[in-house]
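> sequence unavailable; structure follows:
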């Protein structure tokens, strides 16, 4: 598509300023996320600045909603309500979400909303909320397997596939599908499906930024192959990630909301440890969930990941091995200590 095909005001400026990487690839935003972009065109169709202001207002409103729901959940778990400020006033959140207009905060709002409805046993509303969250960012899709052991348990807390337990899970899945249909109807266009799959695949086979385990594997691969094996790694990494997530899900088998949140935090952390690309705003999700735990590594990571901004300052965007080692050396050190050696009892317990 050439610029001449655009009918969007200031399309030329948008195209030029988005950078060559974004300009040559299709959008990877799910449909609900793009719905917010459509809303901006209703109120400000001829001004980039006006659209930015509207998006910023939407994100701030989502943060206020998250502030309200977060305090209610903290109260439910008998945790200090002031813990919400670990997210609400976190510099990374202020810079990357409110400042740079990333939608992790809106995604988190609906994710937390889904958890809140689970507590109230309003499973239909929970399914609707988690589906909308996925429609904003695909990341919560990784959490769906956690609902399997959560719903398939009897009164004794043991895994059961009896119909009265299976029915809850099947109902939840059906509501998710029915909620997704209106938003994802755009996928009925085969060209859209092809382009979207192609863009998502880039995260596994082309893009690399601030990875941890991936960089170690890449270094080993270069020693033996003589070139960057990202395309080879990218073919296997989704499978490795899926296996890891399923192992965590069924090994932990969350039986209540407290365990569900803890397992979700561990699951998403594992995903980011295995990812080829970990932009700073990705960690907002860990910070949002981390306020309900006694783990400190999400907040330490939210501070250390700002070191990756150094890469943006380099003409060729070359990453510093020293900075990567410093960031992940501390993060992995704290993570391992808190998971395996910390003796204090977990403070997140459901009533």
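Thanks, I have the structure now. Predicted model only: the values in this text are computed from it and were never measured. Numbers count the residues shown, from 1 in each chain.
> only C-alpha atoms for contact and neighbour calcs from this point on.
OK.
> report the contact partners of residue 331.
Going by CA atoms under 8 Å, 6 or more residues apart in numbering, residue 331 touches 297, 300-301.
> out of the residues you listed, who's nearest residue 281?
residue 301 (11.1 Å; CA to CA).
> and the closest one, what element?
Element membership for residue 301 (DSSP states H and E) is helix 297-304.
> next SSE after the top helix by length along the chain?
Counting by DSSP state H, the longest helix found in the chain is helix 48-76. As assigned by DSSP H and E, the chain's next helix or strand after helix 48-76 is helix 85-88.
> that next one packs against which elements?
Judged by 3 or more CA pairs under 8 Å, 6 or more residues apart in numbering; DSSP states H and E, helix 85-88 is in contact with helix 284-290.
> who are the packing partners of the helix it packs on?
Contacts defined by 3+ CA pairs under 8 Å, 6+ apart place helix 284-290 against helix 85-88, helix 104-119, helix 257-274, helix 297-304.
> quick one, the third one and helix 297-304 angle?
Put simply, helix 257-274 runs at 40 degrees to helix 297-304, going by axes from the mean of the first three to the mean of the last three CA atoms, to 10 degrees.
> okay, now the one to match up with it:
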């Protein structure tokens, strides 16, 4: 192995260490500098990967994720809601029924160990939890196994770390199934395994998209292996971690065999809904619906189409029309997802249909945090498209919003991000044979 690649590895380890253990999201200059270094080193490693044994690079990817197991999340405060919900459930209280702000001074909070200090760290104390029952069960287990916040965070992270290991294996297997040779398969796995955004945002900052990706790829793997029940179960588990994978089901339906499709949907539906039975209460439906409605109507961060329409709407109407634009974009998103899932004119593989379904959702969303696109990154490895890799390099720029003076989003940064990503996507589409055939 060349001295250059040894230097790249050492620099990546050093930059990763300082990033995880010495940086906060309000340290904008340091944060972006380290992101820049990490992505530069990532580019060099991907360019020269063939000069290094594949197992060595995979080992490095695993070690970098192990680094993430050893620090407290520094770029996201979602972990505190995980702990809050977990302590509630561990003490026998249904987390879907209580607003943190309503129970802080009650006996419930006292019995569950929900302190004022923990409450102050929550980013949405006036919203009902939206984390599905499958996650809630693990939150409760983690808070039981870990007596301190640090110990709890370790247990909360463990499934994500194990899921990432499974994801690397699944990507390699799927690339083989899709007809890639060994060299192509190895490079594809490394595109995901060494990507700084995937490493930092999943294990490092404790986002369960890592577990979602694992179940999602397992669903695809079993589907291509003609194991429908296992596929439906895996996809249901992915949706049980994050609701979003439900958008991938339409692409799996076979219009020529509705009986088979119905069996698939019913299997996935039963597995997905089963954990809800342990929490069943009519109030839950109302509370989750309320929080999801607020998500689409009030939350806004790093959006593309929404910001454009918001600007036009504000200019015309004199106020922010998010209450109207959010649901409208959701309908547009659903329509386009169905188009990409079912269009016969588009010569896309199943992973590519999923890729564009998710891309559509993200472009229509009112909120796009950096970790939201990591599943897109995994799907891109299985496709002919690489624009998610460019997106992963640009998304860290959104942390500019968390400066020393408080949260303030810079729309110029957002504009640059989406212009580059959409430009890259446009270039790839213009050079894609299936798209050319569709236009003709």
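Cool, the structure landed. Please read these numbers as outputs of a predicted model, since none were measured by experiment.
> superposed, what's their TM-score?
TM-score for the superposed chains, counting by TM-score structural alignment, normalised by the length of the first structure: 0.88, backed by 327 aligned residues with a CA RMSD of 1.9 Å.
> which part of the second structure lines up with the helix or strand just after the helix holding residue 301 of the first structure?
Downstream of helix 297-304 of the first structure, the first helix or strand assigned by DSSP H and E is helix 309-312. Mapping helix 309-312 of the first structure onto the second structure (TM-score structural alignment) gives residues 399-402.
> buried ones in the matching stretch?
By neighbour count on 16 or more other CA atoms under 10 Å, the buried set for stretch 399-402 of the second structure is 399-402.
> can you check stretch 310-324 of the second structure too?
310, 313, 320-322.
> nearest to residue 121 of the second structure among those?
Residue 121 of the second structure has its nearest neighbour among those in residue 322, at 26.7 Å by CA to CA.
> which non-adjacent residue is nearest the aligned partner of that closest one in the first structure?
Under the alignment (TM-score structural alignment), residue 322 of the second structure pairs with residue 230 of the first structure. What sits nearest to residue 230 of the first structure in space, not counting adjacent residues and going by CA to CA, 6 or more residues apart in numbering, is residue 205, at 5.6 Å.
> surely that neighbour meets residue 237?
No: Residue 205 of the first structure lies out of contact with residue 237 (CA atoms under 8 Å); the separation is 9.2 Å.
> what's the mean distance for the longest helix of the first structure versus the second structure?
In the superposition against the second structure, helix 48-76 of the first structure averages 1.1 Å from its aligned positions (mean CA distance after the TM-score superposition for the first structure).
> quick check, central residue of the first structure?
residue 139 (4.0 Å; CA atoms, centre = their mean).
> and that one, what's its match in the second structure?
Checking TM-score structural alignment: residue 139 of the first structure goes with residue 244.
> now do the same for residue 299 of the second structure: helix, strand or coil?
coil (DSSP: H, G, I helix; E, B strand; the rest coil).
> mind listing what it touches?
For residue 299 of the second structure, the contact set (CA under 8 Å, 6+ apart) comprises 366-367.
> need the counterpart of it in the first structure.
Looks like residue 299 of the second structure aligns to residue 207 there (TM-score structural alignment).
> sorry, back to before: dump the buried residues of stretch 399-402 of the second structure to a markdown table, plus distance to residue 163 of the second structure.
Shown next, in a markdown table, are these (distance: CA to CA, whole Å):
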| residue | distance to residue 163 of the second structure |
| --- | --- |
| 399 | 26 |
| 400 | 30 |
| 401 | 30 |
| 402 | 29 |
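> of the residues you listed, which is the nearest to residue 109 of the second structure?
Proximity of these to residue 109 of the second structure (CA to CA) peaks at residue 402, which lies at 30.2 Å.
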